[in-house]
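Visitor: Generate coordinates for the sequence data below:
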Amino acid sequence: MREIARQAGVSEATVDRVLHERPGVREGTVLQVRQAIADLDRQRTQLRLSGRRFMVDLVMDTPKRFSALVRAAWEQELPNLRPAVFRVRHHLRETWPVDELVDQLDDIGRRGSSGVILKAPDTREVADAIARLTARRIPVVTLVTDVPMSTRIAYVGMDNRAAGATAAHLVCQWLRHVDGQVLVITSSERFRGEEEREMGFRSTMRALDPRRGIVDIPESDGFDATCRTLVGRALADHPDLVAVYSIGGGNNGIVDAFTSANRCCEVFIGHDLGDANRSLLLSGHMTAVIHHDLRADVRHAAQSIMGFHGAIPAPHRPGTSEIAVVTPYNLPVDDLTRSPRVI
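Guide: Next up, the predicted model:
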C-alpha cells in the first residue's frame, strides 16, 4: 500500500479504502489509485525482465532472400525488447531434408534453448520433433507457415488464406477488361502457408471470376533458374497466359521467361519485400507485392517465449499480422522490414 500511495500521491488510508471498496473516496481519486496500481504492475514487469537473458534458436527452411529479411527484422527489433536480452542462434538452409531438419531440432533440445522460432514443412516428423522440444520445456513458435497439429505455443505471421484472397481480388480488378489465364506458381506443397495462400486465391477467384482459367506450376523450388524454365514451358503451352500470382518466389526467373517469350504479363503479384521484388516493383515488371510486418512477427514471437517462461504476466497470444499491398508508390525506402504506408 505504501508503494501505491506514493505512486498515486495519496495517503495509505485512502489506498486502503479504495482496495476494500469503502465509501468516502471521490471517483477521481479511485481512478487515480487504480491507475497507480496498473503503472506499478507494468514497472514490476520491467524489473522482472531486467537482466533476463533468452537464447533462442531461429530454424528456417527457406531461400536466402527471405531469411535475410527475417534476420534484419530481428536485428532491428532486438533493442526494443530491452530490458530483456535476447540472443539468436541461426540455423538457416535453402533446402533442408526433413530428417536433417528434425535432427537439428533434436540437437537444440539436447543443448537447451529458451525457445525455437520455426519455419518448416507441416509434416508428422516435424510435429513429433516439436513435441519432444515441448517435453523439454522448450517452447516453439511457428513463423509465416504453421504446423497446427503440433504442440507449438503460437503461430506468428499473416493470415495466409486472406493473403491469397487479397491477391485474387487484385487480379480480378486489374484484369477486368483483359481475357486470358492466370499462372499460379508455388515453391513447395510441404509448407502449409503456401497451400493456404493458394486455397484463398482459388476460392476467391471462383467467387469473383469463375470463368477465368488458372494454370498451376507446383513444386518450383522458388529459385530463379527453375522458375525460368518452368514458366517458359507454361508460356509455350498456354498462349493466353496474361497474369502471375507467385506464392513462393523465383520472380526474376518468371520475368525472364516472359521476356524471352516476348510475352506481356498484365498483372504480376508476389510476396515479401526482398531486394529482388523491390527492384521488380520499381522497374514496373511487378504490379504489387503482398507484404506484412516482419518486425511485428519477431516481436510477437519473443513475447510468446517470454510469456511461456513467466517473464511477462501472461502468455502472449499474438494475432495475425496486418496484410499490406505494396506498389512503387508506397514502397518503404529506408527499412526493408518496416510496414509500408497504407494507400
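
Visitor: From here on, just use CA atoms for contacts and neighbour counts.
Guide: Noted.

Visitor: Helix or strand next in line after the lengthiest helix in the chain, which one?
Guide: The single longest helix within the chain, with elements called by DSSP state H, is helix 27-49. Counting by DSSP states H and E, the element after helix 27-49 in chain order, helix or strand, is strand 53-61.

Visitor: relative orientation of the helix or strand following that next one and strand 53-61 in degrees?
Guide: Sequence-wise, the next helix or strand downstream of strand 53-61 (DSSP H and E) is helix 64-77. In terms of direction (axes from the mean of the first three to the mean of the last three C-alpha atoms, to 10 degrees), helix 64-77 departs from strand 53-61 by 160 degrees.

Visitor: Check which residues of helix 64-77 are buried.
Guide: By neighbour count with 16 or more other C-alpha atoms under 10 Å, helix 64-77 contains the buried residues 65-74, 77.

Visitor: can you tell me which residues contact residue 125?
Guide: Counting by C-alpha atoms under 8 Å, 6 or more residues apart in numbering, residue 125 makes contact with 98-99, 102.

Visitor: ok, of those, which come out buried?
Guide: Burial by neighbour count, judged by 16+ other C-alpha under 10 Å, picks out 98, 102 from the contacts of residue 125.

Visitor: I'd like to know which of the contacts of residue 125 is nearest to residue 221.
Guide: Closest approach to residue 221 among those (C-alpha to C-alpha): residue 98, at 15.0 Å.

Visitor: From the contacts of residue 125, pick the one nearest residue 185.
Guide: Ranked by distance to residue 185 (C-alpha to C-alpha), the contacts of residue 125 are led by residue 98 at 22.2 Å.

Visitor: My guess is the closest one contacts residue 126. True?
Guide: Yes: applying C-alpha atoms under 8 Å, one finds residue 98 in contact with residue 126, separated by 7.4 Å.

Visitor: How about residues contacting stretch 284-292?
Guide: Stretch 284-292 is contacted by residues 157-158, 163, 167, 255, 267-273, 277, 280-281, 321-328, 339 when judged by C-alpha under 8 Å, 6+ apart.

Visitor: this one next, for a side-by-side:
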Amino acid sequence: MKHPFRIREIAAQAGLSEATVDRVLHGRAGVRDSTIREVQAAIADLDRQRTQVRLAGRTFMIDVVVQAPPRFSAAIRAALEAELPGLRPAVIRARFHLLDSPSTADVVAVLDRVGARSHGVILKAPDVPDIVAAAGRLAAPLVTCVTDLPASPRITYVGLDNRAAGATAAYLIQRWLGDRSGEVLVVRGRGSFRGEDEREAGFRAELAAAGPARRLHEVVDAEDRADAVAAGIRDLLAGNRAVRAIYSLYAGAGGNTAVVDAFAELSRPYEVFVAHDLDGENTALLRERKLSAVLHHDLRTDLRRACHAIMQAQGVLPGPVRTNPSAVQVITPHNAPPVEFG
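Guide: Predicted structure coming up:
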C-alpha cells in the first residue's frame, strides 16, 4: 500500500496502534478486513489534508506596496490584517509600504528594496513604464491589487472588474434618468491608474451604447484635496445647468462629500449619484440618500486570494494560479450596512 506518510501519522489518524498499522501496510496475516479499511481511510484523510501539513509552521513574509490616498491605504491594511488569522496553519507576516506621494520614483525604490527578501509582493500602483520595469526586477511572486499592470510579470490580478464596474455605473444612471435629458459629471483622481482608466472606458462605452446621447464633463482631483474638487465642480456648475447625474470613480478622502456640498451651495439638485467603495464616508452619504448607489467589492476576499496565489506560486498550495476579478456589488440605501465594512 503506497503512501508518503509515517506509520506514526497513520496510526494517530486511524486511532490504531503503530504495530497494527505496520501489519496492515506489510500485508501480514491476522488483520481484520475492517481494520484494513480503517487504515486505508486514514491514509485517504491524510492525503486530503496534506496541504495543511505542508503549511503547518510555515511563515511567509509578504510586502504590501500601495500608492493611494491614506483612507484607501488604511482600508487595504485593515482588510489584510482581518484575513491573516483565517490563513492558518500558515503564518503570514505583512510589511506595509503605504505611499501617499504621487512619485513614481518612491514606488520604484520600495520595489527594488523589497524584491530580494520577500516571499511575495502585493502591489497597487500606476501602470507606468518605470513601475512595470521595477516589477520585472522582483524575484518574488507579484500580485497586482485593485488596479492591474498587465505588462508586468504578475502571477495574477485581484480586485474589481473595473471595466464592468464602469459599465454598471452607466447602466444605473441611464435607468434612473430614463428618457429625460441631462448631462453627466465624471469625477476621477490623479495619476495613471489603469483601474480608473478602465472604469471610465467602460462607463463611456455603455453610456454611448445605451442612449440617449449625453454630454460628459470631467473634474479631476489632481491634488487629492476635497476643497479643490469642490472648487472645480462649482466652476463647472456656474456655467452649466444641465448636469443631472454624477459618477465618482475614485477614492479620494472627502471627495464625494465635496461633490454633494458643491451642488448644495449652488442650490443645484441632481437626480443620481453613483460612487465606488463602501467606506465610512460613502456609507453615511448613502444612508442619507445623497448617494444613489455605491459600487463595492470585498477587499478582504481580494487580499485573501492574493495570499493564496502567493502560496500557490511558492508551491505549498495546490492548483494553478488563476485571474478571476471580483464581481461588482451594487449597494443602495436598502441594503447598506449599519456601519462601515471593508
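
Visitor: related to what we said a few turns ago, return the subset of the contacts of stretch 284-292 of structure 1 lying in strands.
Guide: 267-271, 323-326 (DSSP state E).

Visitor: Tabulate those (CSV), appending neighbour count and distance to residue 294 of structure 1.
Guide: Shown next, in CSV, are these (neighbours: other C-alpha atoms under 10 Å; distance: C-alpha to C-alpha, whole Å):
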residue, neighbour count, distance to residue 294 of structure 1
267, 19, 25
268, 26, 22
269, 25, 19
270, 24, 16
271, 23, 12
323, 19, 11
324, 22, 12
325, 22, 14
326, 27, 14
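
Visitor: which two from these end up farthest apart in space?
Guide: Greatest spatial distance in these: 267 and 323, 19.0 Å, computed using C-alpha to C-alpha.

Visitor: just to revisit the earlier point, show me what the longest helix of structure 1 is packed up against.
Guide: helix 2-8, helix 12-19 (3 or more C-alpha pairs under 8 Å, 6 or more residues apart in numbering; DSSP states H and E).

Visitor: Would you mark the buried spots in it?
Guide: Across helix 27-49 of structure 1, burial judged by 16+ other C-alpha under 10 Å covers 29-30, 32-34, 36-37, 45-46, 48-49.

Visitor: Dump those to JSON lines, plus distance to residue 231 of structure 1.
Guide: Output for those, formatted as JSON lines (distance: C-alpha to C-alpha, whole Å):
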{"residue": "29", "distance to residue 231 of structure 1": "69"}
{"residue": "30", "distance to residue 231 of structure 1": "68"}
{"residue": "32", "distance to residue 231 of structure 1": "65"}
{"residue": "33", "distance to residue 231 of structure 1": "66"}
{"residue": "34", "distance to residue 231 of structure 1": "63"}
{"residue": "36", "distance to residue 231 of structure 1": "62"}
{"residue": "37", "distance to residue 231 of structure 1": "62"}
{"residue": "45", "distance to residue 231 of structure 1": "53"}
{"residue": "46", "distance to residue 231 of structure 1": "53"}
{"residue": "48", "distance to residue 231 of structure 1": "54"}
{"residue": "49", "distance to residue 231 of structure 1": "51"}
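
Visitor: and those, which two are the farthest apart?
Guide: Checking the buried residues of helix 27-49 of structure 1 with C-alpha to C-alpha, the most distant pair is 29 and 49, at 30.4 Å.

Visitor: Tell me which stretches of the stretch 151-300 of structure 2 form strands.
Guide: Ranges of strands in the stretch 151-300 of structure 2, per DSSP state E, counting those that start in this stretch, are 156-158, 183-189, 216-221, 243-248, 272-276, 293-296.

Visitor: what's the fourth one aligned against in structure 1?
Guide: If I follow you right, that is strand 243-248 of structure 2. Using TM-score structural alignment, strand 243-248 of structure 2 corresponds to residues 241-246 of structure 1.

Visitor: after superposition, how close is the matching stretch to structure 2?
Guide: Its matched residues in structure 2 lie on average 0.6 Å from stretch 241-246 of structure 1 after superposition (mean C-alpha distance after the TM-score superposition for structure 1).

Visitor: Among the contacts of residue 125 of structure 1, which one sits closest to residue 206 of structure 1?
Guide: The closest of these to residue 206 of structure 1 turns out to be residue 98 (C-alpha to C-alpha; 34.1 Å).

Visitor: Residue in structure 2 paired with the closest one?
Guide: For residue 98 of structure 1, the residue aligned by TM-score structural alignment is residue 104.
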